[in-house]
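**Student:** sequence plus predicted model, see below.
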Amino acid sequence: MGQGQADVALATLRECSRNGDWLCLKNLHLVTAWLPLLEKELNVLHPKANFRLWLTAEVHPRFPPILLQSSLKITYEAPPGLKKNLLRTYESWTPEQISKGGNLARAQSLFCLAWFHAVCQERRNYIPQGWTKFYEFSLSDLRAGFEIIDRLFEGGKIFQWEFVHGLLESAIYGGRIDNPSDLHILRSYLKQFFSARLLSSTHSGGQRRSKGGGRIFPSQISLPNSCSIMDYRSVVENLPEDDRPAFFGLPANIERSSQRIISSQVISQLRVLSRSVATGSKFDRELWSNGLSPVLNLWKKLNQGSTLIHQKVEPPTEGQKSPILSFIALEQFNAIRLVQSIHQSLAALSKVIRGTQLLTPEVQKLATALLNQECPITWQNKWEGPEEPMQYLRAVVTRALATQSWVERASRQVLLSDILDLSELFHPDTFLNALRQETARSIGCSMDSLVFVSSWRSPIAQAKLQVKVEYM
């Protein structure tokens, strides 16, 4: 299903219903707005006994629940891992497809395609470090890649790797990618796995290395010098069951980050399951007291010994000569205003629970969001932070206190000589822009002519103004 297929699908549905045929409508998650029309059509159909309708879709929050409830549901999820992915690919290919023409380079190129496809799909397990988002690389991409390689090897013509790079990057796999960083990763994979250097028959597969000197394939992989599908399957069988981050060119500790993200998602889902359906819909003093006490107690604990909730700060003036000092003054003002705004809303909520203040619509919305383990939209409008309320409160107070340190160091004129932790700021991108303005003023040039340069090892000699930062 996709754009322009709705009318064709309904016409085919009516025809199959009359004839008692089977019909499969695929990828319904792409046309959720059209599904109510499908429901109406199903209600008025008078199909023959042999008629069957198959619907396939990925999980989607807007999929009509009535359509789900009226269907027999089957959930399918392919087993994860490079090894399983490669085995599925070679099970879908016949021996004749691999050995066609007895061309060794062609058979090895197909293995590279299978490996590339598996890496692209399994890298999605490491979002956002692997890919920035989930891309729908599918079997159709693999089929299209197979057709390209098959045609380019026909007739004994000189194989042009640029065609493979261009088509896979621009039309097939790359056509699904909308992030420049992800596209750069895809381009690197294409250059790594699709080159004449890789298919040289004078070296064993385990010795093949990229231009940088690293292995192209893991040590377990040695490209067979044959066109037999069984030889390639035996190579795949030697792979470990569990993927190693090095297979994807990722650091060894990426598993820890991935497990942390998965744990957070599971905890969030458990919180959703544990909350009552009626939570926050009406005032219940006992329910609100039990559910909101952890948030109120945390806020009280975070502000013990701090003057943030009582501190008075004048709005920053435009008379500051330094863009960096102007930024710090504005950051401090916004930080204190945010803390005091949160304090006022939580204080009003506490008074309602104690019975010393009437319930207002604003307090009702605040309590509903907090009881549902969601960060109130009024807080997020002031600063877009963590979605979990208690994490949000910790982040706000931590940054507000850190801002005081930035103000103090700036007053002593030692800020730029220290190592700066950008995670302490509410708006680190604005700080970098202020640094850019400061640099332009100091060397007397336009901001547009400046280039942001970073160095991991030593100071940059040509830089007029430079800072040391951590936690970018």
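**Tutor:** Ah, there it is. Numbers count the residues shown, from 1 in each chain.

**Student:** only C-alpha atoms for contact and neighbour calcs from this point on.
**Tutor:** Will do.

**Student:** how close does the residue nearest to residue 165 when sequence neighbours are not counted sit to residue 335?
**Tutor:** Leaving out its chain neighbours, the residue that sits closest to residue 165 by C-alpha to C-alpha, 6 or more residues apart in numbering is residue 190, at 6.0 Å. Here the criterion is C-alpha to C-alpha, to the nearest Å. By it, residue 190 lies 46 Å from residue 335.

**Student:** more neighbours: which of the two?
**Tutor:** Neighbour count, other C-alpha atoms under 10 Å: between residue 190 and residue 335, residue 335 has more, with 25 against 21.

**Student:** what about residue 336, which SS state?
**Tutor:** Secondary structure for residue 336, judged by DSSP: H, G, I helix; E, B strand; the rest coil, is helix.

**Student:** in terms of helices and strands, where is residue 54?
**Tutor:** Assigned by DSSP states H and E, residue 54 falls within strand 52-55.

**Student:** for that strand, packing partners?
**Tutor:** In terms of contacts (3 or more C-alpha pairs under 8 Å, 6 or more residues apart in numbering; DSSP states H and E), strand 52-55 is packed against strand 22-25.

**Student:** check it against this one:
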Amino acid sequence: DIYDCLDPHTAQLPGQWDTSLNSFQKLCVLRCWRADKVPDGVLNYVIEQLGTKFVEPPPFDLLSCFKDSNTLSPLVFVLSKGSDPTKAFSEFAVKQKMDRKVRMLSLGQGQGPKAVKMIEEATQKGNWVLLQNCHLYISWLQELERICENLSGDSVHKDFRLWLTSMPCKEFPSSVLQSSVKMTNEPPKGLKANLRNAYYKLNNDLLNVTNKPFAYKKLLFGLSFFHAVVQERRLFGPMGWNIPYEFNDTDLDISKGQLGLFLDQYDEVPWKVLNFLTSYINYGGRVTDYIDLRTIDVIMKSFYNPSLLTPGYRFDKEGVFYSIDFEEENPHASYLAYIESLPLVASPGVFGMHENALIASANAETFNMFDICLSLQASDGGGGAGAGAREKFIEVTATSIFKNIQKAGQFDIEGVSLLYPVVYEESMNTVLLQECIRYNKLIEAMELTLPELLKALKGLVVMSNELEAIGNSIAINQVPGGWASVAYPSMKPLSAWVADLMDRLKFIQNWIDTGVPPVFWISGFYFPQAFLTGSLQNFARKYQYPIDTVNFNFILRTEDWTKLKTRPEDGVYIRGLFLEGARWDAAEGSISDSLPKQLYTELPVIHLSPQQHRPEVTANVYRCPVYKILSRRGTLSTTGHSTNFIMWIEVPSLRTNIINNEGKSDQEEWIRAGVAAFSSLMY
């Protein structure tokens, strides 16, 4: 009952356990069965032990911060994602009647001399200087430190103030931080707070602009809702956005201005123009991942479309969020009253997400919290009995890993190349050889460092920084950085990572011993993109087709992979992919909504069947991105491939068809839900 209840962090434990355990011990029990509720439990624990004021952020009061400052103490805005204090600063300058004496400069390469001149002039004339984005000009920060140290109360105008904005960075001068007034203002959290923030500054006059006031009010609410949604999607981690973008109020203000401008210029509402400018230029200008561009395009179209002008247009399936019928006499009050009636915490459905998305994001927050705690423990150099037990644990674990690696051993590259020579007809031989070479580099790194670590633990050799780092990682069940740098991407803890590595080596060894497998375990490849290219190459060479005219069909099989004993005539069978955000429904032959608390489900065997001049599928498929690991985010390597993204697959789906931003058939529901496939999980 406790496992399935909505608030397990406040539920009573059965029997004597509710009275015999203290609050901290109950947190440990909560971690065992509902890790997603640990952040809520920690919040309650802090309130119980320290009081409510330690969990409620104080209101942002620029005036009181200003009063705490003087001519020699800078005022530093510590930036967070999605926050931009420039607007609040400009409004404060107007209130203080200093708006004409403000000098702003965004720091970057070559801006140092301008900043120095600006500060020198301001100290004499009593101006305010705002230097933005100090973290982007790290090489100049020492000069900033020198300037601040040389400021003297006798030679500086009494009205002078130095304002700085910076993301947290370790290079920021500590002396400047110590002498400064530090402020941070995170963007409002939650859809309700975001909408309230957008409408709080408006009034009836500002809502009744343009020659189409009805359409303007409707579209402005849709735009404000879109702004809140794209910001709040960050809550869901990689399911929301592959990269957490810093959308802020400036994007909303620019889009709002363009909305009024284009409504005046066009006789009809220019939906296509507004969609393109808002999703691709104003907000999309920050979006660097092309899969996120597909997402933001779909989200924008659900807020900027002709249906928005119809009464009661819904933004979610439940009908909690909708476009209201405002009072003509007092529209501003209508919108504020509706916003105040909204729930404090929006359900994932309004973002197009499944309820499981909240569990996934809460789990990520929990594990991140514990990773920080463990990293602090690993760097603790305390002695005594605890230190001895820790060293014993490291020794036992390192010995076990070393035995496993020795048992597997390095692949005999020369022997493999003789068994599987490079031939025109079989590209898989080259793929196998390359995989063996890559895995050998990892095995070699482990075979070199593990014996040295065991010797260092016994005092036979000096414990170097590298060996100490490996020992610290083993102590907290994390993959050592030295191994990870030559390994494949993985988010698994060390114990699961070692087990996974053994399975991968076994997969490659079975291939060497028994020949090309009928079904390939795609999770076992160090570089799966080479395997996919090799599959296409085999088909192209077999039929003498140019390889750039060949593409895969995706056929999801009903058989278990163990029943497939022979390779297909053309193409390959693959297994080992997992879906997040949806599940495969074999009865329907389609992807469907996830079951409660089931975050990941395995996809069936997929037949990648090549075809020349393959026609585009026009309906009933979801273009599903496939990644190596759950973080989704990757970088382009020197080969031109992403370090994380593997390929697109077309998965059958019976939901509403749309044409995506690339002009291909797709499914809006799964795009908004952030559905993707992965070859590796976190356990």
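**Tutor:** Okay, I see it. Everything quoted here is computed from the prediction, not taken from an experiment.

**Student:** coming back round to it: mean deviation of the strand holding residue 54 of structure 1 from structure 2?
**Tutor:** Here the mean offset of strand 52-55 of structure 1 against structure 2 after fitting is 2.7 Å, by mean C-alpha distance after the TM-score superposition for structure 1.

**Student:** what stretch of structure 2 lies opposite the helix or strand just after that strand in the alignment?
**Tutor:** Counting by DSSP H and E, the element after strand 52-55 of structure 1 in chain order, helix or strand, is helix 65-69. Mapping helix 65-69 of structure 1 onto structure 2 (TM-score structural alignment) gives residues 174-178.

**Student:** okay, buried residues for that stretch please.
**Tutor:** By 16 or more other C-alpha atoms under 10 Å, the buried positions in stretch 174-178 of structure 2 come out as residue 176.

**Student:** and stretch 318-328 of structure 1, by the same measure?
**Tutor:** The neighbour-count check on stretch 318-328 of structure 1 (16+ other C-alpha under 10 Å) flags 323, 324, 325, 326, 327, 328 as buried.

**Student:** just stretch 222-232 of structure 1 next, same as before
**Tutor:** Residues 222, 223, 224, 225, 226, 227, 228, 229, 232 are the ones in stretch 222-232 of structure 1 that count as buried (16+ other C-alpha under 10 Å).

**Student:** check contacts around the second one.
**Tutor:** Put plainly, it is residue 223 of structure 1. Residue 223 of structure 1 makes contact with 108, 204, 205, 206, 232, 235 under the criterion C-alpha atoms under 8 Å, 6 or more residues apart in numbering.

**Student:** across to structure 2, which of those residues hold up?
**Tutor:** Retained in structure 2 (both residues aligned by TM-score structural alignment, their matches' C-alpha atoms under 8 Å) from the contacts of residue 223 of structure 1: 108, 204, 205, 206.

**Student:** looks to me like residue 103 of structure 2 is in a strand.
**Tutor:** Yes: the assignment for residue 103 of structure 2 by three-state DSSP puts it in a strand.

**Student:** count of neighbours near the nearest residue in space to it that is not next to it in sequence?
**Tutor:** Ranked by C-alpha to C-alpha, 6+ apart and with sequence neighbours excluded, the top spatial neighbour of residue 103 of structure 2 is residue 129, at 4.8 Å. Per other C-alpha under 10 Å, the neighbour tally for residue 129 of structure 2 reads 23.

**Student:** equivalent analysis for residue 212 of structure 2, please.
**Tutor:** 15.

**Student:** same question, residue 194 of structure 2
**Tutor:** Counted with other C-alpha under 10 Å, the neighbours of residue 194 of structure 2 add up to 22.
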